[in-house]
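>>> The sequence and its predicted three-dimensional model are supplied below.
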Amino acid sequence: MSDWVKWLLLGLLSIAFGVFALGNAIAASLAVTVVTGALLLIAGAMQVVGGFTVEGTGNKILSLIMGAVMLFLGWSFLDHPLQGTLTLATVMLILFMAGGIARVILSFQMKGTQFFWPTMISGILSIILAGIIWSYASSEPAALLSLLGILLGIEMLFNGFGLVFMAFFVKNAPKDETTEAKEA
């Protein structure tokens, strides 16, 4: 199977999963929470094990505390996935707002350059998105349950379309003589 076909199939699979995630955003959100919980458990366990191997008392204590926090969060997300989903969605909301504010501030340092307006607009759009999510979540708290699934679905669609376009680019790209010799 040629490379471009592999990229195409991967892109189409990503698009299919993106459509599925958007069609069932709450289930996708819960899946994100469960995966996050499992990864936090694994990372926490590794951090605790690593805490016993590091040099210095301060490093040991910090490593063990960080590991214990990750273990607690992972267990909490797996034990209470709905609350974990709300927690992760709230963190996303905060990150959108903080990222937007940071980009607006950064844009003023770029005043007079070609990067001022794109950075400013990007920051303002993130702040507006956070505001829309916040206002919608305030009137409909269950909306936060769908947020992660919607974001996952959109990302998978964008990723899938990008992979499909890349597949056709790879298919139509001119081949050099060494590539043709290897394929023959």
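Right, received. Where do you want to start? Numbers count the residues shown, from 1 in each chain.

>>> drop to CA atoms for contacts and neighbour counts, all remaining ones
Noted.

>>> Spatially central, which residue of the chain would that be?
Leu152 (7.4 Å; C-alpha atoms, centre = their mean).

>>> isn't that residue right next to Gly18, touching?
Yes - counting by C-alpha atoms under 8 Å, Leu152 touches Gly18, with 7.1 Å between them.

>>> Go through whichever helix or strand Phe165 is part of and flag the buried ones.
Per DSSP states H and E: Phe165 is located in helix 143-172. Residues 143-154, 156-167, 170-171 are the ones in helix 143-172 that count as buried (16 or more other C-alpha atoms under 10 Å).

>>> Also stretch 50-61?
Neighbour-count burial for stretch 50-61, with 16+ other C-alpha under 10 Å as criterion, is recorded at Gly51, Lys60.

>>> can you give me how far it is from the chain middle?
30 Å (C-alpha atoms, centre = their mean, to the nearest Å).

>>> Go ahead and name everything in contact with it.
Contacts to stretch 50-61, defined as C-alpha atoms under 8 Å, 6 or more residues apart in numbering, come from residues Leu62, Ser63, Leu64, Gly67.

>>> Buried among those? Make that a PyMOL selection.
Filtering the contacts of stretch 50-61 down to the buried ones (16+ other C-alpha under 10 Å) takes a single PyMOL command:
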select buried, resi 63+64+67
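
>>> would JSON lines of the contacts of stretch 50-61 with secondary structure and distance to Phe96 be doable?
Shown next, in JSON lines, are the contacts of stretch 50-61 (DSSP: H, G, I helix; E, B strand; the rest coil; distance: C-alpha to C-alpha, whole Å):
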{"residue": "Leu62", "secondary structure": "helix", "distance to Phe96": "29"}
{"residue": "Ser63", "secondary structure": "helix", "distance to Phe96": "29"}
{"residue": "Leu64", "secondary structure": "helix", "distance to Phe96": "30"}
{"residue": "Gly67", "secondary structure": "helix", "distance to Phe96": "27"}
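
>>> hold the first one in mind and look at this next one:
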Amino acid sequence: MRTVGNDLVRHQLHENRKWYLLLGALLIIFGVVLLASLGMATLSVVFLFGILMMVGGVLHIVAAFKIFDGGYRWLWAIFGVLYLIAGYYAFTAPVQTAVVLTSLLAIALIIGGIIRIINAFMFKPLPGWGWTLFSGLLTLLTGILIIASPTSPFWVLGMFLGIDILFQGINYLTLAAAIRNIPPSSADV
């Protein structure tokens, strides 16, 4: 039975390889375009944030009246309204939203860097603790640089989005190359 499952997986991988190649190439192109226009990429992140907050608001309100009873209902409804307000704010004040989101990101990176540095010293007796220290210092430095740069709200979010999409594309191309090296299933032969 195990061979049949493996054959099916290998067959599906080989059958979909061209789609992984196409998706990888498109994502790489899209990532490069985003990196070339960081301002527009940042606005895309802000608008995506706004859409997700509004969807979350509607879901909270629906849940408040379809799932919950009593006092919890109104708490969920209030959360829904707050989400809707945050989403609306993202659309009506995208620059201010980018500033807030970038500041929150920088603060999270600084806190994360400090925690990693502390963890590195806790793991000092173990091999590889230096990599944790290096990661913490790099994360801390990134957060400090973002906070210190007055123009960071106009490019940081877009840069992170562009890099993420670029690496997703590379990942799909790598997957497609790896599939080529997997022997075909008995169904393909």
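Sure thing, it's come through. Model, not experiment: these values are computed from the prediction.

>>> how about Val33 of the second structure, what's its match in the first structure?
Structural alignment (TM-score structural alignment) places Val33 of the second structure against Phe20 in the first structure.

>>> show me the contacts for the nearest residue to its match once chain neighbours are set aside.
Of all residues not flanking Phe20 of the first structure in the chain, Gly153 sits nearest, at 7.4 Å (C-alpha to C-alpha, 6 or more residues apart in numbering). The neighbours of Gly153 of the first structure, taking C-alpha under 8 Å, 6+ apart as the test, are Phe17, Gly18, Val19, Phe20, Ala21, Leu22, Ala25.

>>> if we go to 10 Å?
By C-alpha atoms under 10 Å, 6 or more residues apart in numbering, the residues touching Gly153 of the first structure are 14-25, 28-29, 147, 159.

>>> what's the distance between it and Leu95 of the first structure?
Applying C-alpha to C-alpha, to the nearest Å, the value for Gly153 of the first structure to Leu95 of the first structure is 19 Å.

>>> Please apply the same query to Arg103 of the first structure.
For Arg103 of the first structure, the distance to Leu95 of the first structure - C-alpha to C-alpha - is 12 Å.

>>> Count the neighbours of the aligned partner of Gly112 of the second structure in the first structure for me.
For Gly112 of the second structure, the aligned residue in the first structure is Gly99 (criterion: TM-score structural alignment). Applying other C-alpha atoms under 10 Å, we find 18 residues neighbouring Gly99 of the first structure.

>>> got it, and Pro125 of the second structure?
9.

>>> What subset of the contacts of Gly153 of the first structure is buried?
Buried among the contacts of Gly153 of the first structure (16+ other C-alpha under 10 Å): 14-22, 25, 28-29, 147, 159.

>>> how far apart are the helix holding Phe165 of the first structure and its match in the second structure?
Compared with the second structure after the fit, helix 143-172 of the first structure shows a mean deviation of 1.2 Å (mean C-alpha distance after the TM-score superposition for the first structure).

>>> which residues does the residue mapped onto Gly11 of the first structure from the second structure contact?
Taking TM-score structural alignment, Gly11 of the first structure has Gly24 as its aligned residue in the second structure. Going by C-alpha under 10 Å, 6+ apart, Gly24 of the second structure touches 18, 30, 165-176.

>>> can you check Leu157 of the first structure too?
Applying C-alpha under 10 Å, 6+ apart, one finds that Leu157 of the first structure lies in contact with 11-19, 21-22, 151, 163.

>>> Residue in the first structure paired with Thr97 of the second structure?
By TM-score structural alignment, Thr97 of the second structure lines up with Gly84.

>>> burial of the nearest residue to that match once chain neighbours are set aside, as a residue count?
In this structure, Gly84 of the first structure finds its nearest non-sequential neighbour in Phe77, 4.7 Å apart by C-alpha to C-alpha, 6+ apart. Phe77 of the first structure is flanked by 25 other residues according to other C-alpha under 10 Å.

>>> Is it correct that Phe77 of the first structure is in contact with Thr87?
Yes - taking contacts as C-alpha atoms under 10 Å, Phe77 of the first structure lies within contact range of Thr87: 9.0 Å.

>>> What's the first helix or strand after the top helix by length along the second structure?
Using DSSP state H to define each element, the second structure has its longest helix at helix 2-36. Next helix or strand after helix 2-36 of the second structure toward the C-terminus (DSSP H and E): helix 38-66.

>>> Please point out which parts of that next one sit buried.
Buried residues in helix 38-66 of the second structure, counting neighbours by 16+ other C-alpha under 10 Å, are found at 38-47, 49-58, 60-64.

>>> re the thing from before, could you check how far the residue nearest to Phe20 of the first structure is from Val54 of the first structure?
Gly153 of the first structure is 40 Å from Val54 of the first structure, by C-alpha to C-alpha.

>>> Could you do Ser29 of the first structure as well?
Taking C-alpha to C-alpha, one finds Ser29 of the first structure at 36 Å from Val54 of the first structure.

>>> Leu93 of the first structure too?
35 Å.

>>> Ala142 of the first structure too?
Counting by C-alpha to C-alpha, the gap from Ala142 of the first structure to Val54 of the first structure is 44 Å.
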